[in-house]
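# next comes the sequence, and after it the predicted model I'd like to discuss.
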Amino acid sequence: MSDLPLRAQMAVALGRTAARMSRLAGRGDGSVIGGKIGLKLDPELLTKLARDRKLVLVSATNGKTTTTRLITSAMTPLGEVATNAFGANMPTGHVSALASAPDARYGVLECDEKYVPMVLRETGANVVALMNLSRDQMDRAAEIWLLAGKWRKALEAAPDSHVIANCDDPLVTWGAATAKNVTWVSAGQHWREDSWSCPECGGPLDREGAAWGCRECSFTRPKPDWILHGERVTAPGGRTFELSGLQLPGRANRSNAVIALAVVSLFGVEPETALPLLGQVTSVAGRYTTVEHEGRRMRLLLSKNPAGWLEAFDVLQPAPGPVALSINAQGPDGRDTSWLWDVDYRILKGRPVWATGERRLDLAARLEAADLEFTVVDDIDKAVMAVPPGHLDIIANYTAFQDIRTRYGRVV
């Protein structure tokens, strides 16, 4: 920290003070306000804090918080790692993360999709991990083809950055294709409704298993260097490793894990070393946490868009296990709830279902259209107490999820 110019040191100090006051006031962990104050005092603070570090940027529509946590865990043999572990994924959060670990040689930063070009330009990150792109908060976010186009331009202008990219997602592949150095990972793509057309020419994409290719131009899936198949990972050179020790549930987290393995291998951390460290991660900012309340064991699942709901359904306890669904539409969620109609809720048939949250009536209309039996309640506690003692899965979007964590326990 002493190597920073005096102005940057003052910006960091005042940012830390603001963050501490935010925590004392119960307004959150202070990452955003601390970084905001720091950048206000020194607009070049992020660049200065990133200097002389080896940085990883992690971006995707879904899974970036979890993958950031997995990569950070697997990199611990290298020493201290600076990271924004709780999802403050814009430059303000990046400043706070780097400032809080001034001596960390390494950094792993979750990055909002829209901010990838800016953050890459300002930090010169060594590695950029790109996993998936799908519709999310369309009332305030750009069309995902535009995002992929911005990735292309940014990566073309960053020849020293190495990209780890999920080649099973055509949009990610197109966004990463201009990078000078790319490691392609077959990490799977379970939600395909946003990638039926070629991003290069607009023609139809033909698919056969994981493979895909444009019918009208030469754009096609690259040959992967890392391959996820079930619970096994094949690394470059043909070595195969089991993911059986992974504690985070579901196919989405196996996808996150293979991306993490590919990233840390660039820093010399081999899968034999990384896999046990991935298995130490059991919860990420409350995701997949189980909390106890009045004899009920509630597992909390975060889902903020159709792709995320598909993955949440994948890890539900077997039917007829009960499910509570909670939807808000505040700023961090996106105000537009029309995406609910893209989720196939028929998979919940045969289960007791409760609908709650600020936009419970929007959710109820969608569930009724899916011909489901459900109960609308105006408070999550009514759903919880309506379930007999035992297990309850709760799926919620962002602010609803945070409200539930605050009420029943913020286990991390």
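Yep, it's here.
# please make it C-alpha for all contacts and neighbour counts, starting now.
OK.
# which residues in the chain form helices?
Counting by DSSP state H, the chain has helices at residues 6-24, 31-41, 45-50, 64-74, 91-99, 116-123, 144-156, 170-176, 251-265, 271-278, 306-314, 360-369, 380-386, 398-408.
# would JSON lines of these with distance to residue 220 be doable?
Formatted as JSON lines, those follow (distance: least, Cα to Cα, whole Å):
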{"stretch": "helix 6-24", "distance to residue 220": "46"}
{"stretch": "helix 31-41", "distance to residue 220": "40"}
{"stretch": "helix 45-50", "distance to residue 220": "35"}
{"stretch": "helix 64-74", "distance to residue 220": "25"}
{"stretch": "helix 91-99", "distance to residue 220": "34"}
{"stretch": "helix 116-123", "distance to residue 220": "24"}
{"stretch": "helix 144-156", "distance to residue 220": "16"}
{"stretch": "helix 170-176", "distance to residue 220": "8"}
{"stretch": "helix 251-265", "distance to residue 220": "20"}
{"stretch": "helix 271-278", "distance to residue 220": "29"}
{"stretch": "helix 306-314", "distance to residue 220": "23"}
{"stretch": "helix 360-369", "distance to residue 220": "36"}
{"stretch": "helix 380-386", "distance to residue 220": "46"}
{"stretch": "helix 398-408", "distance to residue 220": "35"}
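# structure two is appended below for comparative analysis:
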Amino acid sequence: MTQLPLRAQLATALGRTAATLSRVTGRGDGSVIGGRVGLMLEPDLLRKLAADRKLVLVSATNGKTTTTRLITSALQEVGEVATNAFGANMPAGHVSALSQAKQAPLAVLEVDEKYLPEVLDTTGASVVCLMNLSRDQMDRAAEIWLLAQKWQRALTGTDTHVIANCDDPLVTWGASTATRVTWVSCGQPWKEDSWCCPRCGGPLDRKGDDWACRECSFRRPEPAWVLDDDAVIDPRRQRWVLDLQLPGRANRANAAIALATAETFGLPVERALPRLREVRSVAGRYTTVERDGRSLRLLLAKNPAGWLEAFEVSDAGLPIILSVNAQGPDGRDTSWLWDVDYRILRGRPVYVTGERRLDLALRLHVAEVPFQLCETFDDAVVRQAPGGIDVIANYTAFQQIRAEFGRAV
């Protein structure tokens, strides 16, 4: 690694100190404040820290943190990897992550969809993973068609190797200007945001994961990698059973992207896959924590597509606690709750909490899902008998719950 200029060294050192103080004082995990301090002292710090490294940027509406973790685990087979493991996915978080592993030749960074063009331009990343686009925080991120268009412009004329989910028409359109794309078929269970062609606006004909526009030539590309139920088929048509500890189809899709990415580093499936199988929890997601004889499994769901995934891995035989906030990182607008089909919860004991519990309560009432309204998360827990409980929370509600259990990883 090239030695940083003196100013950048000072900014990095002070940022690490701020991050350490944040952790020691219990204010946070230090994954943002350190980067903010560093960027105040050296605005071009991210570019300097990214130089001479081979970077992977991971962006999507759902699954960024998990896929980042899976790719990182795989690439640790070949060297030290810098990464923003806890989801601080804007430039301050990237600076903090790279500062903490200054000598790592590799870096895997989760990137907020809106910030991807800026971060790609700054870092010159060699690999970008694009997985899915669906409505999320519309008050902050705007229409997802606009995001896909920004991705498209950012990739035009770059040498970046793109790993992209060809089953999502918006992702395919966003990746279409890249000079080199590895297409992965890993599904698109949530289709409500992509019934129209992003190129011409015409209707899309969809059959399974395949799709094509009726009015122009835009259609699903032929994938090199295919998620096939519980396995991945590689470009040589060899089938690899995934056998992950992480639950659900969404995580198998994340693993397919991770394996395709690992191969761009010369890491074959037989070496990458065992490392993916070791991952059990990601920044608290899927963790089971204990309280007074109760076992609570923590699931994160931030938008309609995420709730669909959470319901898929949820245990229909258990009571469930739902917690929703609407702080800045969540998006202030909770109208997205009306896009989620909560009828799947009928017949389960449902407990509702969080700052916007009344919004969620109204939505459940209209869906004819019986529930109990709880003032606090603790109140919801103590109403349960000993045994298993599922917990689904959106971003800041999830972080508050996770903090109660010592930021379980």
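Alright, I've got the coordinates. Please read these numbers as outputs of a predicted model, since none were measured by experiment.
# could you get me the TM-score between them?
Superposed pair, TM-score by TM-score structural alignment, normalised by the length of structure 2: 0.98. Supporting alignment: 409 aligned residues with a Cα RMSD of 1.0 Å.
# hang on, the earlier thing: out of the helices of structure 1, which gets nearest to residue 286 of structure 1?
helix 398-408 (7.2 Å; Cα to Cα).
# could you give me the residues in structure 2 that that closest one aligns onto?
Mapping helix 398-408 of structure 1 onto structure 2 (TM-score structural alignment) gives residues 395-405.
# identify the residues contacting residue 275 of structure 2.
Residues near residue 275 of structure 2 by Cα atoms under 8 Å, 6 or more residues apart in numbering: 70, 73, 74, 77.
# what's the ChimeraX line that selects buried ones from the residues you listed?
To isolate the buried ones among the contacts of residue 275 of structure 2 in ChimeraX, judged by 16 or more other Cα atoms under 10 Å, type:
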select :70,73,74
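# closest one to residue 288 of structure 2 out of the contacts of residue 275 of structure 2, please.
After measuring the contacts of residue 275 of structure 2 against residue 288 of structure 2 - Cα to Cα - the closest member comes out as residue 70, at 19.5 Å.
# ok, the closest one touching residue 276?
Yes. The criterion here is Cα atoms under 8 Å, and residue 70 of structure 2 meets it with residue 276 at 5.6 Å.
# overlap in contacts, the two.
What both residue 70 of structure 2 and residue 276 touch, as defined by Cα under 8 Å, 6+ apart, is the set residue 255.
# ok, so what distance separates the residue most central in space within structure 2 from residue 113 of structure 2?
For structure 2, the residue nearest the mean C-alpha position is residue 64 (2.2 Å; Cα atoms, centre = their mean). As judged by Cα to Cα, to the nearest Å, residue 64 of structure 2 and residue 113 of structure 2 stand 10 Å apart.
# just residue 31 of structure 2 next, same as before
Residue 31 of structure 2 sits 18 Å away from residue 113 of structure 2, going by Cα to Cα.
# these two: who's more crowded?
Remark: of residue 31 of structure 2 and residue 113, residue 31 carries more neighbours, 28 against 23, as counted by other Cα atoms under 10 Å.
# quick one: that one from residue 96 of structure 2, how far?
In terms of Cα to Cα, residue 31 of structure 2 sits 6 Å off from residue 96 of structure 2.
# overlap of the contact sets of those two?
The contact sets of residue 31 of structure 2 and residue 96 overlap at 19, 84 (Cα under 8 Å, 6+ apart).
# nearest to residue 88 of structure 2 among the contacts of residue 275 of structure 2?
For the contacts of residue 275 of structure 2, the closest approach to residue 88 of structure 2 (Cα to Cα) belongs to residue 70, at 16.3 Å.
# so who does that closest one touch?
Contacts for residue 70 of structure 2 (Cα under 8 Å, 6+ apart) come out as 254, 255, 258, 275, 276, 279.
# and which of the residues you listed is nearest to residue 329 of structure 2?
residue 254 (22.9 Å).
# pretty sure the closest one is in contact with residue 69, am I right?
No. Contact criterion Cα under 8 Å: residue 254 of structure 2 and residue 69 do not qualify, at 9.8 Å.
# more neighbours, these two?
residue 69 (28 against 23).
# find the nearest non-adjacent residue to the more buried one, please.
Setting aside the residues directly before and after it, residue 69 of structure 2 is nearest to residue 85 in space (Cα to Cα, 6 or more residues apart in numbering), at 6.6 Å.
# and of the helices of structure 1, who's closest to residue 236 of structure 1?
helix 251-265 (9.4 Å).
# how close does residue 263 of structure 1 get to residue 47 of structure 1?
Counting by Cα to Cα - residue 263 of structure 1 and residue 47 of structure 1 are separated by 22 Å.
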